[in-house]
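Asks: Dropping the sequence and predicted coords here.
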Amino acid sequence: MPIESSKADDPPEGAAARAPRADARRNRDRVLEAAAEVVAEQGTQASLRDVARRAEVGLGTLYRHFPTREALLEALLRRRFERLAERADTLAATAPPERALTDWLAEFALGTAVYRGLPATLMATLADAASPLHAACLEMRQAGGRLLAAAQQAGLVRPDVAAVDLYALVNALSWIADQAPGLAERRDHLFRLVMDGLKPQG
């Protein structure tokens, strides 16, 4: 006589659907952990094949989660950009306009130096609205723009400076240090030169 299976022996409803999702989340987390290591070693142009190999997943699995290099970098950098946006709001509420802008720009410059090649990557995506990095940076740039506007309203920054000008200038400092490591020790001096150039003429 055949043995009838009871419902207690059947997998819970939805368990089969949940398992793949859990596996997918684990794979995504492994890819991000590996990417943080590989990009720190190789820069933003790191080999995605090396990322997949270190995560112990297939290259196809990596591309299912992150279809482009920019998508992977956006996932790595999103929280950093969010913190910079939050930091701008905190400085706006607690510091005088010039100090708030100066401190935030200094922190932004340090943040763009976290990975080799990041300054150039960020500038390349600045005008590319379709890039995931462009969207991830938008809130951060807007927060910095509010600090700039407050400093301009206080008469501390020349009125012809746009937020994109500021973004490009400070990002360029990180690019210089990235391209010529021997100039890294001059970063603070170069930063002060930029800040002096922002002051109203006369």
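Replies: Yep, that arrived.

Asks: can we go C-alpha only for contacts and neighbour counts from here?
Replies: OK.

Asks: Could you check how far the residue most central in space within the chain is from residue 44?
Replies: The C-alpha lying nearest the average C-alpha coordinate of the chain belongs to residue 77 (CA atoms, centre = their mean; 3.0 Å). Applying CA to CA, to the nearest Å, the value for residue 77 to residue 44 is 11 Å.

Asks: Assign the residue nearest to the centre of the chain to helix, strand or coil.
Replies: Recorded secondary structure, residue 77: helix (DSSP: H, G, I helix; E, B strand; the rest coil).

Asks: Repeat that for residue 155.
Replies: Classification of residue 155 using three-state DSSP returns coil.

Asks: In addition, the following structure is provided for comparison:
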Amino acid sequence: MPDESRPDHPRAPRADARRNRDRILEVAAQVVAEQGTPASLRDIARRAGIGLGTLYRHFPNRDALLEALLRRRFTRLAERADALAATTPPERALTDWLYEFTLGAGAYQGLPATLMATLHDPRSPLHATCLTMRQAAGRLLATAQESGTVRPDVTPVDLFALTNALGWIADQAPTLAERQEHLFRLVIDGLRPPSP
């Protein structure tokens, strides 16, 4: 006989659990903005006023916490790629999207390296979210290549690596941050097919 006291579906989180999760994300956004993606999880828990065990119940590892922090941004970038594809010429759509991605990659110190580390790690919670965003960029790339405005040997992974490299340069050499626009233009120029 089935146990009537056990629901078929898991219960929604309790109100205090939801509040804890929201508080962790709020504090994590501040701490990661200050310290970068290697920020101390212990520091996040302390500043959120919770125990480290509570943090780990909500986010079993750093990538799970980062995924929750970045999910909205990555979803928005994927949607933005689709909107640009529908309204903008192919090369312009790709360039605009890459520019927005590059700006976002510099949001947190260490983010470019973290994103590159998830590229071939399907076990990372960040992998699936990044994959959706990379696939959207890949569609823009394919359309630009079909139009003849981007060289055919560029892959979505090449694009991801180049744009993350721009963010990494700003991380490693803040004095080059003022040159980021120029470096971005060099990358875009390098994507174009060579002149005959």
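Replies: Nice, I can see it. None of the values given here were measured: they were computed from a predicted structure.

Asks: ok, back up a step: the residue nearest to the centre of structure 1 matches what in structure 2?
Replies: Alignment note (TM-score structural alignment): residue 77 of structure 1 maps to residue 70 of structure 2.

Asks: can you check residue 127 of structure 1 too?
Replies: By TM-score structural alignment, residue 127 of structure 1 lines up with residue 120.

Asks: cool, residue 26 of structure 1 as well?
Replies: Aligned by TM-score structural alignment, residue 26 of structure 1 pairs with residue 19 of structure 2.

Asks: which residues sit against the helix or strand encompassing its match?
Replies: Assessed by DSSP states H and E, residue 19 of structure 2 sits inside helix 15-35. Helix 15-35 of structure 2 has contacts (CA atoms under 8 Å, 6 or more residues apart in numbering) with 38-39, 43-45, 47-48, 50, 55, 58, 65, 68-69, 107-109.

Asks: Downstream of it, the next helix or strand is which one?
Replies: Immediately after helix 15-35 of structure 2, counting by DSSP H and E, sits helix 41-48.

Asks: From residue 17 of structure 1, how far off is the residue nearest to the centre of structure 1?
Replies: From residue 77 of structure 1 across to residue 17 of structure 1, the span is 30 Å (CA to CA).

Asks: likewise residue 146 of structure 1?
Replies: Distance from residue 146 of structure 1 to residue 17 of structure 1, by CA to CA: 46 Å.

Asks: ok, now residue 79 of structure 1?
Replies: Counting by CA to CA, the gap from residue 79 of structure 1 to residue 17 of structure 1 is 29 Å.

Asks: So if I had to pick from those two, which one is more boxed in?
Replies: residue 79 (12 against 9; other CA atoms under 10 Å).

Asks: once aligned to structure 2, how far is the helix or strand where residue 80 of structure 1 lies on average?
Replies: Assigning secondary structure by DSSP H and E places residue 80 of structure 1 in helix 69-94. Its matched residues in structure 2 lie on average 0.3 Å from helix 69-94 of structure 1 after superposition (mean CA distance after the TM-score superposition for structure 1).

Asks: thinking again about what came up before, can you flag the buried ones in the contacts of helix 15-35 of structure 2?
Replies: Among those, the ones that count as buried by 16 or more other CA atoms under 10 Å are 39, 44, 45, 47, 48, 55, 65, 69, 108, 109.

Asks: For the residues you listed, give me TSV that also has distance to residue 88 of structure 2.
Replies: Shown next, in TSV, are those (distance: CA to CA, whole Å):
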residue	distance to residue 88 of structure 2
39	39
44	42
45	44
47	44
48	43
55	43
65	34
69	29
108	29
109	31
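
Asks: Give the equivalent position in structure 1 for residue 148 of structure 2.
Replies: Taking TM-score structural alignment, the alignment pairs residue 148 of structure 2 with residue 155 from structure 1.

Asks: Is the closest residue to its match other than its chain neighbours in a helix, a strand, or coil?
Replies: Nearest residue to residue 155 of structure 1, sequence neighbours excluded (CA to CA, 6 or more residues apart in numbering): residue 200, at 7.4 Å. What three-state DSSP gives for residue 200 of structure 1 is coil.
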